[in-house]
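Participant: Structure here, sequence nowhere to be found:
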């Protein structure tokens, strides 16, 4: 298992970037932000072999969350880069993280921003509950116990059953290796 060094500056800027892109959506809050960060890092790992922020994600009841996520939001708020607007929705209270400044993207590769944009386009229209349900079907979340780290390698585990053609190919490969 390869260990990546978390890049707290990139995580901070990615939080601001996603907030700038999503904070005007009807359904927006901390849970949704955490899921979009997770899907961005894990999709990028699956496609490019390296996550964007290298953040450590842990298994939480609502799904994967960056380790220290709430502390990171407090730091951004204390630094004046983020505000959290409280909104009442029925008997539920939503904290909407809202960026005060644009994200600094100088340390991001174009393919990293492309991955984040894909994730936003794919998932941002869903509710936090829907995103949590999707994240609960992720192999990494299913394999980890509450509070445990979710390894990036879990992004490589297929969620789909292999086709007969794929199984035949694998059987042939195994037979060749057995010779």
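Facilitator: Perfect, I can see it now. Worth saying up front: this structure is predicted, and the values here are computed from it rather than measured.
Participant: okay, CA-based contacts and neighbour counts for the rest of this
Facilitator: Fine.
Participant: So which residues of the chain form strands?
Facilitator: 57-60, 63-66, 82-89, 92-99 (DSSP state E).
Participant: Pick the most deeply packed of those strands.
Facilitator: Mean neighbours per residue, mean count of other C-alpha atoms under 10 Å, is largest over the strands of the chain for strand 63-66, with a mean of 26.
Participant: Would you mind pulling the contact partners of that strand?
Facilitator: Strand 63-66 is contacted from outside by 34-35, 37-38, 55-59, 132-133, 135-136, 141, 150, using C-alpha atoms under 8 Å, 6 or more residues apart in numbering.
Participant: The most centrally placed residue in the chain: what's it in contact with?
Facilitator: Nearest to the mean C-alpha position of the chain, by C-alpha atoms, centre = their mean, lies residue 38 at 1.1 Å. By C-alpha under 8 Å, 6+ apart, the contact set of residue 38 is 57, 64-66.
Participant: Included below, for side-by-side comparison, is a second structure:
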């Protein structure tokens, strides 16, 4: 069921279906807002980056993202695809589960976010909560500008065009030199694959 969503800036769109886990995404957003609301630099930009790193660290460990959001390249770094993310965020605001309040932060307007309700964590495993908490802990000292600068060093962001979707596997890109273990793995994989080609 698609419904038209009206955003606070008077734009009306009909969002496409979100193919991820909407309930998990909603509760993750509430949880992140709750855990980070006392961090001075926490606003909409940092939320986007926390979600990006949670999803991609989960992808590295388990082969899939936690929320299922697609991410795109934007000027301030990777963000969840707006057509998937904004309807969820706006629904959380409209249903008074999170609050967004503009505040001045070092001469700029920061969209401060806070949780207004408790997240339902029943859908998360202990390992997922641990991963989420580790990412939150690592990123809590950052503000929007600082974390954007960090994400601009990600190869997946560097090689994408503006507003282009960032493939999940691009998060695996590295500038680290190959070592002997890498070469051994590559040779073994090539040999196994070549043996299976008919």
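Facilitator: Great, that's in hand. In this text, all values refer to a predicted model and were calculated from it rather than measured experimentally.
Participant: which among the contacts of residue 38 of the first structure gets closest to residue 86 of the first structure?
Facilitator: residue 65 (20.5 Å; C-alpha to C-alpha).
Participant: That closest one -> the second structure?
Facilitator: Under the alignment (TM-score structural alignment), residue 65 of the first structure maps onto residue 79 of the second structure.
Participant: Buried among the contacts of strand 63-66 of the first structure? Make that a PyMOL selection.
Facilitator: Buried members of the contacts of strand 63-66 of the first structure, defined by 16 or more other C-alpha atoms under 10 Å, are picked up in PyMOL with:
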select buried, resi 34+35+37+38+55+56+57+58+59+132+135+136+141+150
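Participant: Residue 33 of the second structure pairs with which position in the first structure?
Facilitator: Residue 33 of the second structure maps onto residue 19 in the first structure, by TM-score structural alignment.
Participant: Quick check: residue 5 of the first structure vs residue 156 of the first structure, distance?
Facilitator: Using C-alpha to C-alpha, to the nearest Å, we find residue 5 of the first structure at a distance of 19 Å from residue 156 of the first structure.
Participant: Tell me which of these two has more neighbours.
Facilitator: In this view residue 5 of the first structure and residue 156 are compared by other C-alpha atoms under 10 Å, and residue 156 has more residues nearby, 15 against 10.
Participant: Please pull up the equivalent of the more buried one in the second structure.
Facilitator: Aligned partner of residue 156 of the first structure by TM-score structural alignment: residue 172.
Participant: Find the residue closest to that match in space, skipping its chain neighbours.
Facilitator: residue 60 (7.6 Å; C-alpha to C-alpha, 6 or more residues apart in numbering).
Participant: ok, now residue 50 of the first structure?
Facilitator: That would be residue 44: by C-alpha to C-alpha, 6+ apart, it lies 6.5 Å from residue 50 of the first structure.
Participant: you'd agree the one you found is up against residue 114?
Facilitator: No - using C-alpha atoms under 8 Å, residue 44 of the first structure makes no contact with residue 114, being 9.4 Å away.
Participant: how much does the lengthiest helix in the second structure stray from the first structure?
Facilitator: Longest helix of the second structure, by residue count under DSSP state H: helix 44-62. The superposed helix 44-62 of the second structure is, by mean C-alpha distance after the TM-score superposition for the first structure, a mean 0.4 Å from where its aligned residues fall in the first structure.
Participant: now the helices for the second structure?
Facilitator: 22-36, 44-62, 82-94, 126-139, 144-151, 155-159, 180-196.
Participant: can you put these in TSV and add distance to residue 109 of the second structure?
Facilitator: Listed next are the helices of the second structure as TSV, based on distance: least, C-alpha to C-alpha, whole Å:
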stretch	distance to residue 109 of the second structure
helix 22-36	18
helix 44-62	11
helix 82-94	19
helix 126-139	20
helix 144-151	11
helix 155-159	25
helix 180-196	46
